[in-house]
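Asker: A structural model of the following input is requested.
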Amino acid sequence: MANLKEVKQRINSVASTQQITRAMKMVAAAKLRRAQERILKMRPYSQKLTAILDEVVSSMGGELEIAYAEKRPVQKVLIVAMTSDKGLCGAFNSNILKTTSGLVSNEYKGKDVTVLPLGKKAFEFFTRRDFRINGDFFEIFKDVSYEEVRKIASFAMEGFIKREFDEVVLVYNHFRNVATQDITVEQFLPMGSLNTSGTEAKPTDYILEPSKEYVVQDLVPTALKTQFYKAVLESNASEHGARMTSMDKATENAAELLKELKLMYNRTRQAAITSEILEIVAGANALEGN
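Answerer: Okay, the predicted model is just below:
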C-alpha cells in the first residue's frame, strides 16, 4: 500500500490538473460562443446565395459555359485538410488526418495529389510523411477572417482554371452541436450543381441587370469563396466544441480520480493509526509481562 506522502502528492497533482482542464473548458466555451454565432449567421447567407446562383444558371439552360463547373478526367487533385493548431480536443484532428490519408491511399491512389494543410497539426503530420504539400496557408486559424480565407480559395480556384488541379476537395469537421462534429468530404471544384449543359431553360422571377451572363460570372467566384469560408468557420466552431467536450470529460475524470485517491488516503491513514495503536498495546503488554 502506498504511503501517505505519495498519496498526498498524487492528490495535489490531480487537483492541479483538474484546475487546468476546468479553465481550458471555460476558455473553449467562450471561444465556441463566438465561433457558433459566426457560423450560424453565415449558413443562411451561403445557402441563399447558392440557391440564387442555381436558379439563375438553370434559367439559362446551358447557354453559358462556366469554367469552374468544367468536368475533366481527374489526374491532379488538391485536398484541403482542416485541423487545429493545438491538441487536447479529442479525436478532432486524428479523424481529419485519417480521412485525408485514406483518400490519398484509396480513392485517389495513383493520382497526382497535393495536400493543402490548414492548421498546424495537419501541417506537421503531412510534413513528416511522404506527402506533397503546400504549406503557405497553414497558420490561417491564428486569425480567421474572410480576407485571409479568400486568398486560399483564390489559390485553389486559379489552380483549377490553370489546370494545375482537376479536382479540389475539402476535408473538415461540420459543426452540428457542442458534442457532435461530422467528418465532411466536400467537392469544392468542379461545381457539380452548375453542370447545366443539355438542360432546358427554367423560368425565374429574378430581373437581372446588366445581363444574366454578367451576373453569373460575378456570382460564381463569390459563391465559391463563401462556400470555402463557411467550411473554415465550421471547422473552427467544431474545434472549440470538441475541446470543450474533451476538457469537460477530463475534469469529470479528475473528480472521480480525486474521490478514489482521497478514499485511499483515508484508508492508508487509518491503517497507519491502527498499526501505531497495535504497537503501543503490544509494548504495554510486554511491560506487564515483565
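
Asker: from here on, contacts and neighbour counts on C-alpha atoms
Answerer: Noted.

Asker: could you point out which element follows whichever strand or helix holds Thr50?
Answerer: Taking DSSP states H and E as the criterion, Thr50 maps to helix 4-60. Later in the chain than helix 4-60, the nearest helix or strand by DSSP H and E is strand 76-82.

Asker: distance check, the residue nearest the centre of the chain against Arg38.
Answerer: Residue closest to the mean C-alpha point of the chain, counted by C-alpha atoms, centre = their mean, is Ser235 at 4.0 Å. Per C-alpha to C-alpha, to the nearest Å, Ser235 is found 12 Å from Arg38.

Asker: now swap in Lys25 and tell me
Answerer: Lys25 is 20 Å from Arg38, where distance means C-alpha to C-alpha.

Asker: equivalent analysis for Val281, please.
Answerer: In terms of C-alpha to C-alpha, Val281 sits 72 Å off from Arg38.

Asker: give me the more crowded residue out of the two.
Answerer: Neighbours were counted for Val281 and for Arg38 using other C-alpha atoms under 10 Å; Arg38 has more, 16 against 12.

Asker: count the neighbours of the nearest residue to that one once chain neighbours are set aside for me.
Answerer: What sits nearest to Arg38 in space, not counting adjacent residues and going by C-alpha to C-alpha, 6 or more residues apart in numbering, is Leu233, at 7.3 Å. Here the count is done by other C-alpha under 10 Å, and Leu233 has 28 residues near it.

Asker: check which helix or strand Leu233 maps to.
Answerer: Using DSSP H and E, Leu233 sits within helix 212-289.

Asker: quick one: work out the angle between that helix and helix 4-60.
Answerer: Our comparison of helix 212-289 with helix 4-60, counting by axes from the mean of the first three to the mean of the last three C-alpha atoms, to 10 degrees, yields an angle of 170 degrees.

Asker: run this one through as well so I can compare:
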Amino acid sequence: MANLKEIRTRIASVKNTKQVTSAMKMVAAAKLRKAQDAIIKIRPYTDALHKVAGQIAAASEEDFYSPLIESREPDQMLIVLFTSNKGLCGAFNYQITKAALSYVRTKHADLLGQGKIQFLTIGRKGDELIRREGFKVWKNADDLLAQSKFKESASLANDLMKVFLNKEFDKVVLFYNGFKNAAVQRVTQENFLPVDISHKDKEFDTNYILEPTAGEIVTDLMPKILQISLHSALLDSLASEHGARMTAMHKATENATDLIKDLTLNYNKARQAAITNEITEIVSGANALGK
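Answerer: A predicted model of the protein is given here:
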C-alpha cells in the first residue's frame, strides 16, 4: 500500500484536476446556451429558404438552368470537414473525421487513388488528423470558428461557388456534427454543390404570379441558400462542440469525485494501519522494558 504522503499528494492532484474540469464544464455550458440559441434561430430560416426554392421550382412550367445545379461526373472532389480548434471534447473530432475518411475510402476509392480528393478543414484538430493520414488539404479555415460570423461564412461559401463554377471541383460535400442536444451529436453528411433541387415541393399555390420568372428567382436564391447552409453547418458544429465538451468535462468531474473518494478511503486505511503499527511497537517496547 502506498505511504500516506504519496496518497495525500494524489488526492491534492485529483482535487486540482476536478476544479479545472468543473470550471471548463461551466464555461462550455455558458457557450452552449449561446450557440444553441443561434442554431435554433437559424434552422427555421434555412428550412424555409430551401422550401421556397423547391416550391417555386415545382410551380415553374419552364426548364431553367443554373451552373450551380449542374451535375457532372466528379473528377475533382472537395470535402469540407468541420471539427474544433481545441480538444477535451470526447469523440467529437474523431467521429466526424472517421465518417469523412470512410466516405472517401468506400464511395470514391477511385478518385482517392488518383489523388483527386482534397479537404477544406475548419478546425485545427481535423486538420491535424487529415494531414496525419496523408490527405491533401486545399485550404484551412480555423479562423471561421473564432469569428462564427455570417459575413465570414458567406465569404467562404462564395469561394466554394467560385471554384465549382471554374470547374476546379466538381462536387463539394460537407461533414459536420449536427446538434441534437448537449449529449447527442449526429454525424451529418450534406451535398453542398451542385445544388440538388430534384426534391421539389409540390404543395405550392400556383395562383401566385412570379415576377421575374421562376427560374430567375430560384437562380437568384441559390447563392443565398448556399451561404446560409454553410453558416448553419458552422453553427451546428459549434453547438455540438460545446455540448460534447460540457458532457466530457461533466464525466471527468464525476470520475475525479469517485477517485477522490477511493483515495480518501485508502488514505484512512493506511493511516489506521500506521497507527496500529505504532501502538503495537509501543506496547511491545513497554512489555520488553517490564521484563
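
Asker: what's the TM-score here?
Answerer: TM-score for the superposed chains, counting by TM-score structural alignment, normalised by the length of structure 1: 0.94, backed by 287 aligned residues with a C-alpha RMSD of 1.9 Å.

Asker: re the thing from before, which position in structure 2 pairs with the residue nearest to Arg38 of structure 1?
Answerer: In structure 2, Leu233 of structure 1 lines up with Leu235, judged by TM-score structural alignment.

Asker: likewise Ala67 of structure 1?
Answerer: Checking TM-score structural alignment: Ala67 of structure 1 goes with Pro67.

Asker: what segments of the stretch 51-200 of structure 1 are strands?
Answerer: 76-82, 112-118, 167-177, 180-189 (DSSP state E, counting those that start in this stretch).

Asker: what's the most buried one of those?
Answerer: Of all these, strand 76-82 carries the top mean neighbour count, a mean of 24, counting by mean count of other C-alpha atoms under 10 Å.

Asker: quick check, Val14 of structure 2 in contact with Ile260.
Answerer: Yes: taking contacts as C-alpha atoms under 8 Å, Val14 of structure 2 lies within contact range of Ile260: 6.7 Å.

Asker: share the number of residues neighbouring the closest residue to Gln36 of structure 1 other than its chain neighbours, please.
Answerer: Distance criterion C-alpha to C-alpha, 6+ apart; nearest residue to Gln36 of structure 1, sequence neighbours excluded, is Ala237 at 5.7 Å. When neighbours are defined as other C-alpha under 10 Å, Ala237 of structure 1 has 27 of them.

Asker: Asp130 of structure 1 pairs with which position in structure 2?
Answerer: Mapped onto structure 2 by TM-score structural alignment, Asp130 of structure 1 lines up with Gly134.

Asker: count the residues that sit near that match.
Answerer: 9.

Asker: for Ser154 of structure 1, same thing?
Answerer: So Ser154 of structure 1, with other C-alpha under 10 Å, has 15 neighbours.

Asker: just give me the match in structure 2 for it.
Answerer: So, by TM-score structural alignment, Ser154 of structure 1 is matched to Asn158.

Asker: and that match, how far from Met222 of structure 2?
Answerer: 11 Å.

Asker: can you check Tyr208 of structure 2 too?
Answerer: 20 Å.

Asker: what does Leu263 of structure 2 give?
Answerer: Leu263 of structure 2 is 61 Å from Met222 of structure 2, by C-alpha to C-alpha.

Asker: and for Phe204 of structure 2?
Answerer: Applying C-alpha to C-alpha, the value for Phe204 of structure 2 to Met222 of structure 2 is 19 Å.

Asker: more crowded one of the two?
Answerer: Neighbours per residue, other C-alpha under 10 Å: of Phe204 of structure 2 and Met222, the larger number sits with Met222, 18 against 15.

Asker: ok, that one - contacts?
Answerer: Leu68, Val195 (C-alpha atoms under 8 Å, 6 or more residues apart in numbering).

Asker: translate it into the numbering of structure 1.
Answerer: Using TM-score structural alignment as the criterion, Met222 of structure 2 maps onto Val220 of structure 1.

Asker: check Ala288 of structure 2 too.
Answerer: That one, Ala288 of structure 2, aligns with Ala286 by TM-score structural alignment.

Asker: what's around that match, how many residues?
Answerer: So Ala286 of structure 1, with other C-alpha under 10 Å, has 10 neighbours.

Asker: again, but for Ala273 of structure 2
Answerer: 12.

Asker: repeat for Ala51 of structure 1
Answerer: Considering only other C-alpha under 10 Å, Ala51 of structure 1 is surrounded by 12 other residues.

Asker: how much space between it and Leu278 of structure 1?
Answerer: According to C-alpha to C-alpha, Ala51 of structure 1 stands 84 Å off from Leu278 of structure 1.

Asker: ok, now Glu167 of structure 1?
Answerer: Taken as C-alpha to C-alpha, the span from Glu167 of structure 1 to Leu278 of structure 1 is 80 Å.

Asker: again, but for Cys89 of structure 1
Answerer: The value you get for Cys89 of structure 1 to Leu278 of structure 1, if C-alpha to C-alpha is used, is 51 Å.

Asker: who's more crowded, these two?
Answerer: When neighbours are counted by other C-alpha under 10 Å, Cys89 of structure 1 and Leu278 differ, and Cys89 comes out ahead with 20 against 12.

Asker: what do we get in structure 2 for the more buried one?
Answerer: Using TM-score structural alignment, Cys89 of structure 1 pairs with Cys89 in structure 2.

Asker: who's in contact with Glu239 of structure 1?
Answerer: Counting by C-alpha under 8 Å, 6+ apart, Glu239 of structure 1 makes contact with Thr83, Ser84, Cys89, Phe92.
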